[in-house]
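> have a look at this prediction, sequence included:
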Amino acid sequence: MTLSYADVKSAADRVAGHIRPVTLSPVDPGTFGDAEVWLALEMMQHTGTFKARGAVNFTASHIESGAMPDAGVVIASGGNVGLACAWAAARHHVPATVFVPENAPAVKVAKLRALGADVRQVGTEYAVALEASRQYAATTGALESQAYDHPLIAAGAGTLMEEIHEAWPPVDTVVVAVGGGGLFSGVAASAHEHGVRVVAVEPENCRALNAAIQAGRVVDVPVDSVAADSLGARRTSEMALHWARRAEVTSLLVPDDTIVAARRALWEHRKLAVEHGTAAALAALRSGAYEPAPGERIAVVLCGANTDPSDLVR
């Protein structure tokens, strides 16, 4: 499956009026030397993450082409992607069935049901829920939605970069955390078109994209990080590896303690409660893993806020 800049532009038209345009907020001057740094507050998006963009593009595109079945969409998820899928389906008056493990957090199950999804709880592992969702699709004809490895999902996510560039045309660099690679792929496709450098950040022990770049092919990696709930993909997508090569992306790894520190700093200085995975992008600058050039203009993507803030309040 391929992803082009044209796909991102088409997605921008589809998501307009459905998603919340990203807000940019400046970091205090001098925080990172002479660099000018702005935070892209995407965690304020519908359902709390960037995933709403890809989900609404995926849904709208299939409706537009007449390919949305009467049975609607189905997905297996224990987290953000299920919420995004359910939200996008409700937005377009399409049935959504979400398979989750029996031990999925009650609060997430309640949110899914509040969005109108038909929640099916099976097994105690994601793999069981995934297989059940596939069987459901085969039996009912429901459309299988994806977490990240689909051009419509990635293109929708890429509309975030389009908005960043439109709001701040002089931007030189965008820093983004990477899990499976959907957000990264879309951002990279857009950034490359506009001549913007991409810095891809992963936890040291959740390095699917970094390992693929080094190996020259997609490979499986172990997953062990405080940010594994959102960045813990065992392998990246071929699409992400393609864009990492084409856009000459800078791939960086950050240790967990810097992620925890960045997340706490966002709370203490801005009262922003974000996921650990979200904080990984900022951790690259705060830890020195990425050293800005003098005068460099940097946008740091804060991509999700579905977190328990209780550990942030002392």
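Okay, I see it.
> going forward, measure contacts and count neighbours with C-alpha atoms only.
Noted.
> would you map the helices across the chain?
Here the chain has its helices, by DSSP state H, at 5-15, 51-64, 80-91, 106-114, 126-140, 151-167, 182-194, 208-215, 228-231, 238-246, 256-270, 276-286.
> in JSON lines: these, plus distance to residue 99.
Putting these into JSON lines (distance: least, CA to CA, whole Å) gives the following:
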{"stretch": "helix 5-15", "distance to residue 99": "25"}
{"stretch": "helix 51-64", "distance to residue 99": "16"}
{"stretch": "helix 80-91", "distance to residue 99": "8"}
{"stretch": "helix 106-114", "distance to residue 99": "10"}
{"stretch": "helix 126-140", "distance to residue 99": "5"}
{"stretch": "helix 151-167", "distance to residue 99": "19"}
{"stretch": "helix 182-194", "distance to residue 99": "21"}
{"stretch": "helix 208-215", "distance to residue 99": "25"}
{"stretch": "helix 228-231", "distance to residue 99": "17"}
{"stretch": "helix 238-246", "distance to residue 99": "26"}
{"stretch": "helix 256-270", "distance to residue 99": "30"}
{"stretch": "helix 276-286", "distance to residue 99": "23"}
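> put this beside the first:
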Amino acid sequence: MGELSYAEIKAAATRIAGRVRPVTVTRADDLAVDGGAAELYLALEFTQHTGTFKARGAQNFLLAHREAGTLPAAGVTIASGGNAGLACAWAAREQAVPATVFLPATAPQVKVQRLRSYGADVRLVGAEYADALTACLEFADVTGALASHAYDHPDIAAGAGTVMIELLERIHGLDTVVVAVGGGGLFAGVATVAQQHRIRTIAVEPENCRALNAALQAGRPVDVPLNSVAADSLGARRASDLALRAAQHEGVRSVLVTDAEIVRARQALWDDYRFAVEHAAGTGLAGVRSPTGYRPSAGEKVCVVLCGANTDPADL
């Protein structure tokens, strides 16, 4: 089982500097806790290129391969109509690299159009994601294109973890960082940096979309059913080995929240701050608002990473 290193994330931060937007942090309303209040900060990573943190990993993935001389003329390919596909297509455009993105024929036209706006060659194959993935891997095998992944690669996770390095520069004395978890790329990167600086990491998942929590209980990645309002961006069937290894370190806590709590937290971010974010970002905030979530101590400095904003704001 592999383990992400702090050195890999530091290298990624140097590599992508100037190519991504530095994270903005805002002080939010304090959290009422026993004996007083905890300081709450929000990391506005949803303002990142393409609307999510995934732009960091996509840039690092391509730049690392370019440095190593392993970036093929055929470019990069990925099977994803979600945030990972958008980030991959954008990073490829920024680096003048061909990108071929595979989607099921049932993909919403708005996603296809946005991918094409980044210059990607979009291929519609089959009726399900599995069909698109098979075609993507076959394409990589035949053409020599570099196959990318949504989260399960050290370069992707290391790139995502660079946001934590920036948070350390912006919040002095940070005690706890809170992240929503899907497959675990962002979590693995953030938790690796946090551990290096003795900062607690809270991994938050929907109770019916709990790949990392299930992996911790089983001691290995296992498949889980997906049934959550946040499954569009947190819907990984299994957590990565990198995420599981990071979660097994001291200072990490896994918490589960309900869909109702996620919806309320997302709505609160709109009502209180006018942030229109994905349910995944609401999941992170729900992790410190839920009665079953993480309860900070008085005076504790807590930062929630608001990870993405590719959402339909019509229901806010």
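Looks like it arrived, so ask away. What you see is a predicted model; the values in this text were computed from it and never measured.
> sorry, back to before: return the most buried member of the helices of structure 1.
When the helices of structure 1 are scored by mean count of other CA atoms under 10 Å, the highest mean neighbour count falls to helix 276-286 (a mean of 28).
> which residue range of structure 2 does that one align onto?
The aligned range for helix 276-286 of structure 1 in structure 2 is 279-289, by TM-score structural alignment.
> that stretch: average distance to aligned residues in structure 1?
Mean deviation of stretch 279-289 of structure 2 relative to structure 1 after superposition (mean CA distance after the TM-score superposition for structure 1): 0.9 Å.
> got the contact list for that stretch?
Counting contacts by CA atoms under 8 Å, 6 or more residues apart in numbering, the residues outside stretch 279-289 of structure 2 that touch it are 178-180, 202, 204-206, 229-230, 233-234, 255-257, 261-267, 269, 293-296, 304-309, 311.
> report the central residue of structure 1.
Nearest to the geometric centre of structure 1 sits residue 183, at 4.5 Å (CA atoms, centre = their mean).
> out of everything not next to it in sequence, what's closest to the counterpart of it in structure 2?
Aligned counterpart of residue 183 of structure 1 in structure 2: residue 186 (TM-score structural alignment). Excluding its sequence neighbours, the residue lying closest to residue 186 of structure 2 (CA to CA, 6 or more residues apart in numbering) is residue 160, at 5.1 Å.
> any idea how far residue 191 of structure 2 is from the one you found?
From residue 160 of structure 2 over to residue 191 of structure 2 the distance is 11 Å, taken as CA to CA, to the nearest Å.
> do residue 11 of structure 2 as well
For residue 11 of structure 2, the distance to residue 191 of structure 2 equals 16 Å [CA to CA].
> cool, residue 262 of structure 2 as well?
Per CA to CA, residue 262 of structure 2 is found 22 Å from residue 191 of structure 2.
> just give me the neighbour total for residue 74 of structure 2.
The number of residues packed near residue 74 of structure 2 is 15, by other CA atoms under 10 Å.
> check contacts around it.
Contacts of residue 74 of structure 2 (CA under 8 Å, 6+ apart): 98, 143, 144, 145, 146.
> just name the closest of these to residue 38 of structure 2, please.
residue 146 (45.3 Å; CA to CA).
> so what corresponds to the closest one in structure 1?
The alignment partner of residue 146 of structure 2 in structure 1, by TM-score structural alignment, is residue 143.
> which residue sits closest to that match, ignoring its sequence neighbours?
Distances taken as CA to CA, 6+ apart put residue 73 closest to residue 143 of structure 1, at 4.6 Å, once the chain neighbours are dropped.
> looking at structure 2, name the residue matched to the one you found.
Using TM-score structural alignment, residue 73 of structure 1 pairs with residue 76 in structure 2.
> just confirm its match contacts residue 102, I think it does.
No - under the criterion of CA atoms under 8 Å, residue 76 of structure 2 is not in contact with residue 102, lying 11.3 Å apart.
> which of these two has more neighbours?
A count of neighbours by other CA under 10 Å puts residue 102 above the other of residue 76 of structure 2 and residue 102, at 29 against 23.
> map that one across to structure 1 for me.
Under the alignment (TM-score structural alignment), residue 102 of structure 2 pairs with residue 99 in structure 1.
> make a ChimeraX selection of the buried ones in the contacts of residue 74 of structure 2.
Buried subset of those, written as a ChimeraX selection, criterion 16 or more other CA atoms under 10 Å:
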select :98,144,145,146
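> just name the closest of the contacts of residue 74 of structure 2 to residue 165 of structure 2, please.
residue 146 (27.8 Å).
> list the contacts of the closest one.
Counted by CA under 8 Å, 6+ apart, residue 146 of structure 2 has contacts 71, 72, 74, 75, 76, 77, 140.
> distance to residue 28 of structure 2 added to those residues, as CSV?
Below are the contacts of residue 146 of structure 2 laid out as CSV (distance: CA to CA, whole Å):
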residue, distance to residue 28 of structure 2
71, 42
72, 45
74, 46
75, 42
76, 39
77, 39
140, 45
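> so which of the residues you listed sit within strands?
Taking DSSP state E, the ones among these that sit in strands are 76, 77.
> what's the neighbour count on the aligned partner of residue 256 of structure 2 in structure 1?
Mapped onto structure 1 by TM-score structural alignment, residue 256 of structure 2 lines up with residue 253. Neighbourhood size, residue 253 of structure 1 [other CA under 10 Å]: 21.
> relative to residue 146 of structure 1, how far out is residue 253 of structure 1?
Taking CA to CA, one finds residue 253 of structure 1 at 26 Å from residue 146 of structure 1.
> what's the answer for residue 1 of structure 1, then?
Separation of residue 1 of structure 1 from residue 146 of structure 1 (CA to CA): 13 Å.
> more neighbours, the two?
residue 146 (22 against 9).
> contacting residues around that one?
Contact analysis of residue 146 of structure 1 by CA under 8 Å, 6+ apart lists 75, 153.
> change it to 7 Å
Residues counted as contacts of residue 146 of structure 1 (CA atoms under 7 Å, 6 or more residues apart in numbering) are residue 75.
> how close does it sit to residue 282 of structure 1?
Distance from residue 146 of structure 1 to residue 282 of structure 1, by CA to CA: 27 Å.
> again, but for residue 290 of structure 1
10 Å.
> to which residue of structure 1 is residue 40 of structure 2 aligned?
The alignment partner of residue 40 of structure 2 in structure 1, by TM-score structural alignment, is residue 37.
> pretty sure that match contacts residue 297?
Yes - taking contacts as CA atoms under 7 Å, residue 37 of structure 1 lies within contact range of residue 297: 5.9 Å.
> between those two, which is the more surrounded one?
Set side by side, residue 37 of structure 1 and residue 297 show more neighbours around residue 37, with 27 against 18, by other CA under 10 Å.
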